[in-house]
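K.L.:
only geometry, no sequence info:
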């Protein structure tokens, strides 16, 4: 069995990623901040649930302790939890955006590293965004060029950088970040744009299921590596 944990998996891309990994025979833990929604999603999927708030150290450690107790290892970690943080451009909003979208990656990764080291083929995937790519936001031909979402963009740039740095410092574990494609979710509803979660989740699953010889330290979309 291959054991996977997905943060923010009660809806959107995370939920669909869980569905697709379950179809491949993986044991999937749905991590969600809201227990009621998370338990409902896990039950619908046939997955397992752990309460996991990426902004709360105690919550993160409890979730990983549950997986350690139940499984003894973790093979796949998908950093999917994130917020748009587009309500205001001020200090509290910035702290909230970075705490969820970037610092949360550090909290969960650090708690998960001992379990990932027990895996024979550990994969860590960060659902980042080209909204945080300097190449994309300065390219008039890219949709990100037209999206004024500074806190989301800056925190996703940090998320990608953290992923690349973890790949350097943890050579026994594959770390890759991705642009899933503009997706129609609750987060993008205000913009009225995006493709299905099924299409975008396939990008996540491809990186989550890399074999032992797969790449690490990359930033990719469905067509391969991207500049950022």
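P.N.:
Right, received. Where do you want to start? It should be emphasised that the depicted structure is a prediction, and the values quoted were computed from it without experimental measurement.
K.L.:
Please make it C-alpha for all contacts and neighbour counts, starting now.
P.N.:
OK.
K.L.:
Please give me every residue in contact with the residue located most distally from the centre of the chain.
P.N.:
Distance from the C-alpha centroid of the chain peaks at residue 140, with 26.7 Å (CA atoms, centre = their mean). By CA atoms under 8 Å, 6 or more residues apart in numbering, the contact set of residue 140 is residue 146.
K.L.:
Specify the local secondary structure of it.
P.N.:
coil (DSSP: H, G, I helix; E, B strand; the rest coil).
K.L.:
Against residue 86, how distant is it?
P.N.:
22 Å (CA to CA, to the nearest Å).
K.L.:
One more: residue 100?
P.N.:
Separation of residue 100 from residue 86 (CA to CA) stands at 13 Å.
K.L.:
buried ones in the lengthiest helix in the chain?
P.N.:
For the chain, the longest helix by residue count, based on DSSP state H, is helix 150-169. Applying a neighbour-count criterion of 16 or more other CA atoms under 10 Å, one finds 150-164, 166-167 buried in helix 150-169.
K.L.:
What are the contacting residues of it?
P.N.:
Residues outside helix 150-169 that contact it (CA under 8 Å, 6+ apart) are 83-86, 89, 93-94, 97-98, 101-102, 105-106, 126, 128-133, 173-177, 216-219.
K.L.:
Was I right to think residue 130 contacts residue 228?
P.N.:
Yes: counting by CA atoms under 8 Å, residue 130 touches residue 228, with 7.4 Å between them.
K.L.:
So between the two, which is more surrounded?
P.N.:
residue 130 (28 against 17; other CA atoms under 10 Å).
K.L.:
Give me the neighbour count for residue 69.
P.N.:
Counted with other CA under 10 Å, the neighbours of residue 69 add up to 9.
K.L.:
Just list the residues touching it, thanks.
P.N.:
Applying CA under 8 Å, 6+ apart, no residues contact residue 69.
K.L.:
Just the element for it, please.
P.N.:
According to DSSP states H and E, residue 69 maps onto helix 57-71.
K.L.:
One more to weigh against that first structure:
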């Protein structure tokens, strides 16, 4: 059996990612900042007949929570095959560059960047024990610096002083991590799930949660000859599926 950990998985794309990995035969540790919310999500999956899943209290912005989560998982398995860094916050919109507080920007980076790094570093030893480990960092098409220089891009006018830069930094970390692990079986990629109707954007997106999660799962299930260090985005690049950085 293969094992996966998904952060921020108690609802929306994270929960659907868990569902789809369970359907692929994975055992899933469903990370949730609130254990109660995680338990409710697991109960929902159990009701659907998907039982190889358990809740894991994990606040990616809390180092003690990460340490406890690592210890809890390590007591049950010596191997982790997939890590999906899904947990993220927007910080609220709008975020004018000249008036958004530095405290808010730090808060967003704490979850979207430093949380990913901390979780990855905490679980890397378990991932190294897997024959084909996969790390998927959930990002956004709005993190593309190249496209933000293109006035014809449909999202050109959607800016943000905290959220967009935090995901651009996450993309940069993804590239560095993939490069460092390039001579190993690891596949490390950033995935834009697309503009999806979720609580995150007040259900304003046109995309569906199952389609968004399928993009994440696709990167989690990459074959040994699959790409690494890529920025997958069907939304930004429908023909190639690879977004410019």
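P.N.:
Right, received. Where do you want to start? This is a predicted model, so every value here is computed, not measured.
K.L.:
circling back to that earlier point, now do the helix holding residue 69 of the first structure: which range of the second structure does it align onto?
P.N.:
Helix 57-71 of the first structure corresponds to residues 63-77 of the second structure when matched by TM-score structural alignment.
K.L.:
residues near residue 19 of the second structure, how many?
P.N.:
Counted with other CA under 10 Å, the neighbours of residue 19 of the second structure add up to 21.
K.L.:
Residue 47 is in contact with that one, correct?
P.N.:
No: between residue 19 of the second structure and residue 47 there is no contact under CA under 8 Å: 11.8 Å.
K.L.:
returning to what we had before: after superposing, tell me the mean distance of the longest helix of the first structure to the second structure.
P.N.:
Its matched residues in the second structure lie on average 0.6 Å from helix 150-169 of the first structure after superposition (mean CA distance after the TM-score superposition for the first structure).
K.L.:
Next secondary structure after that helix?
P.N.:
Using DSSP H and E, the helix or strand that follows helix 150-169 of the first structure in sequence is strand 174-178.
K.L.:
What lies in contact with stretch 204-217 of the second structure?
P.N.:
By CA under 8 Å, 6+ apart, stretch 204-217 of the second structure touches 12-14, 16-17, 20-21, 136, 138, 191-198.
K.L.:
what about the helices in the first structure?
P.N.:
All helices of the first structure, identified by DSSP H, fall at 12-23, 35-45, 57-71, 91-98, 104-116, 134-137, 150-169, 197-208.
K.L.:
Dump those helices into CSV; add distance to residue 79 of the first structure as well.
P.N.:
Listed next are the helices of the first structure as CSV, based on distance: least, CA to CA, whole Å:
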stretch, distance to residue 79 of the first structure
helix 12-23, 9
helix 35-45, 16
helix 57-71, 12
helix 91-98, 14
helix 104-116, 7
helix 134-137, 21
helix 150-169, 9
helix 197-208, 10
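K.L.:
how about stretch 123-142 of the second structure: buried residues?
P.N.:
Buried residues in stretch 123-142 of the second structure, defined by neighbour count with 16+ other CA under 10 Å: 123, 126-128, 130, 132-142.
K.L.:
Could you identify the residue of the first structure that aligns with residue 220 of the second structure?
P.N.:
Under the alignment (TM-score structural alignment), residue 220 of the second structure maps onto residue 208 of the first structure.
K.L.:
Against residue 60 of the second structure, how distant is the most centrally placed residue in the second structure?
P.N.:
In the second structure, the residue lying closest to the centroid (CA atoms, centre = their mean) is residue 86, at 2.5 Å. Using CA to CA, we find residue 86 of the second structure at a distance of 10 Å from residue 60 of the second structure.
K.L.:
coming back round to it: just to confirm, what residue in the first structure is aligned with the residue nearest to the centre of the second structure?
P.N.:
Matched across to the first structure, residue 86 of the second structure falls on residue 80, judged by TM-score structural alignment.
K.L.:
what's the burial count for the closest residue to residue 188 of the first structure other than its chain neighbours?
P.N.:
Nearest in space to residue 188 of the first structure, with sequence neighbours left out and distances taken as CA to CA, 6 or more residues apart in numbering, is residue 194 at 7.5 Å. Residue 194 of the first structure has 14 neighbours, counted by other CA under 10 Å.
K.L.:
can you tell me which residue in the second structure aligns to residue 194 of the first structure?
P.N.:
Using TM-score structural alignment, residue 194 of the first structure lines up with residue 206 in the second structure.
K.L.:
Check residue 132 of the first structure too.
P.N.:
Match for residue 132 of the first structure (TM-score structural alignment): residue 143.
K.L.:
nearest residue to its match other than its sequence neighbours?
P.N.:
That would be residue 168: by CA to CA, 6+ apart, it lies 4.6 Å from residue 143 of the second structure.
K.L.:
any idea how far the counterpart of that neighbour in the first structure lies from residue 72 of the first structure?
P.N.:
Residue 168 of the second structure maps onto residue 157 in the first structure, with residues paired by TM-score structural alignment. Plainly put, residue 157 of the first structure is 32 Å away from residue 72 of the first structure if you go by CA to CA.
K.L.:
and if you look at residue 177 of the first structure?
P.N.:
Going from residue 177 of the first structure to residue 72 of the first structure by CA to CA gives 25 Å.
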